[in-house]
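Trainee: Predicted coordinates and the sequence they were generated for:
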Amino acid sequence: MSIRRQVLGGYRRLLRASRQAFRDDAYALQQAHLTLRQNFIDNCQVTDKKQLDELVKGIDEAEGMLLHHIVQGRAKEANGNEAVRFEVKLTDPQRQAMRKDEEMTPLTEKSGSEPLVMNSGNVCQRPS
């Protein structure tokens, strides 16, 4: 397969993966598409075979990151002094990538009915 075909196919795969990862989040989807387009424009003049192979490898890695390592949560309304809780939805590829020992089972009836609070070092903040 030609490099041109690999790059164009990779671009389309990344667009699809970003639509899946940022579904229902118009701002994140718009920023992902702008960043993706700009990265491809910045590298459109690359002709070195070795560098092109590295860029194609980066496309594959970025697709994997979008499909398997992006988790978005929506803040739920807090009652009184409760800590803020988030509702998190995993995509099918994320569920498939989980090992059996990673699945969580509720310890109590209360923890089974409440959403899981997840903290991450990577936080995307919207401009105010």
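Mentor: Thanks, I have the structure now. Numbers count the residues shown, from 1 in each chain.
Trainee: CA only for contacts and neighbour counts going forward, please
Mentor: OK.
Trainee: show me where this structure has strands.
Mentor: 73-76, 85-88 (DSSP state E).
Trainee: so can I have TSV of these showing mean neighbour count?
Mentor: Below are these laid out as TSV (neighbours: other Cα atoms under 10 Å):
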stretch	mean neighbour count
strand 73-76	11
strand 85-88	16
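Trainee: Turn those into a markdown table, columns for distance to residue 49.
Mentor: Shown next, in a markdown table, are the strands of the chain (distance: least, Cα to Cα, whole Å):
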| stretch | distance to residue 49 |
| --- | --- |
| strand 73-76 | 40 |
| strand 85-88 | 41 |
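Trainee: Residue 52 is nearest to which of these?
Mentor: Ranking these by distance to residue 52, with Cα to Cα as the measure, places strand 73-76 first at 35.4 Å.
Trainee: Give me the helices and strands touching that closest one, please.
Mentor: Under the contact definition 3 or more Cα pairs under 8 Å, 6 or more residues apart in numbering; DSSP states H and E, strand 73-76 sits against strand 85-88.
Trainee: For residue 12, find the nearest of the strands of the chain.
Mentor: strand 73-76 (25.7 Å).
Trainee: got another, please set it beside the one above:
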Amino acid sequence: MDRVTPNLYVGSLADAGDVATLHDAGVETVIRLTHETPSDAPTDPRVHARPMVDGPRNDAERFAAAARAAVAALERGETTLVHCSAGASRSVSVAAAALAVHDGTDVREAFARVGAARDEADPHPALVRRAAAFVERA
């Protein structure tokens, strides 16, 4: 789990199941982009299940719903974890989209910030396009 901003983390399915780390980081909201639930899923943070697929078959409305949930959590000042299976593509793209909207910044800059924080960042080009479209419409 990597800290992008004081209130935004990006991580993997394993990170989302690490209750002690979530607690230590003060995570209040989890945006789960996987179809599976972490084995030790926390019960205290608000979990928003927004399962989606990676790559070009990703549904635009599912992406937008996940990004809106992340933006709303950030606007409420909640420390938020956005996670997918590996924490490389879906979570990076949704977090970048939310960060761009929340901070009123360019989506490329938001991807750069997320990538600088998360070595595993490797968003699929189709999800980069989804993020850019979401930010453009926001």
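Mentor: Everything's here; your move. These figures come from a predicted structure and were not determined experimentally.
Trainee: Let me see the TM-score of these two.
Mentor: Put the two chains on top of each other and the TM-score (TM-score structural alignment, normalised by the length of structure 1) is 0.26; 56 aligned residues with a Cα RMSD of 4.6 Å.
Trainee: quick one on the thing from earlier: please name whichever of the strands of structure 1 is nearest to residue 51 of structure 1.
Mentor: Residue 51 of structure 1 sits nearest to strand 73-76 of all those, at 36.4 Å, using Cα to Cα.
Trainee: which residues in structure 2 form helices?
Mentor: 13-16, 19-25, 60-75, 90-103, 107-117, 125-137 (DSSP state H).
Trainee: Mind putting those into TSV with mean neighbour count and distance to residue 82 of structure 2?
Mentor: Shown next, in TSV, are the helices of structure 2 (neighbours: other Cα atoms under 10 Å; distance: least, Cα to Cα, whole Å):
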stretch	mean neighbour count	distance to residue 82 of structure 2
helix 13-16	23	9
helix 19-25	15	12
helix 60-75	20	8
helix 90-103	28	5
helix 107-117	18	11
helix 125-137	19	14
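Trainee: Make CSV out of those helices and add distance to residue 2 of structure 2.
Mentor: Below are these laid out as CSV (distance: least, Cα to Cα, whole Å):
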stretch, distance to residue 2 of structure 2
helix 13-16, 9
helix 19-25, 10
helix 60-75, 16
helix 90-103, 11
helix 107-117, 6
helix 125-137, 19
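Trainee: nearest to residue 31 of structure 2, of the ones you listed?
Mentor: The nearest among the helices of structure 2, by Cα to Cα, is helix 60-75 at 6.7 Å.
Trainee: Could you check the angle that closest one makes with helix 90-103?
Mentor: Orientation of helix 60-75 of structure 2 against helix 90-103 (axes from the mean of the first three to the mean of the last three Cα atoms, to 10 degrees) gives an angle of 50 degrees.
Trainee: Helix 60-75 of structure 2 vs helix 125-137, what angle?
Mentor: Using the same axes, to 10 degrees: helix 60-75 of structure 2 against helix 125-137 is 60 degrees.
Trainee: Any figure for the gap between residue 64 of structure 1 and residue 20 of structure 1?
Mentor: 12 Å (Cα to Cα, to the nearest Å).
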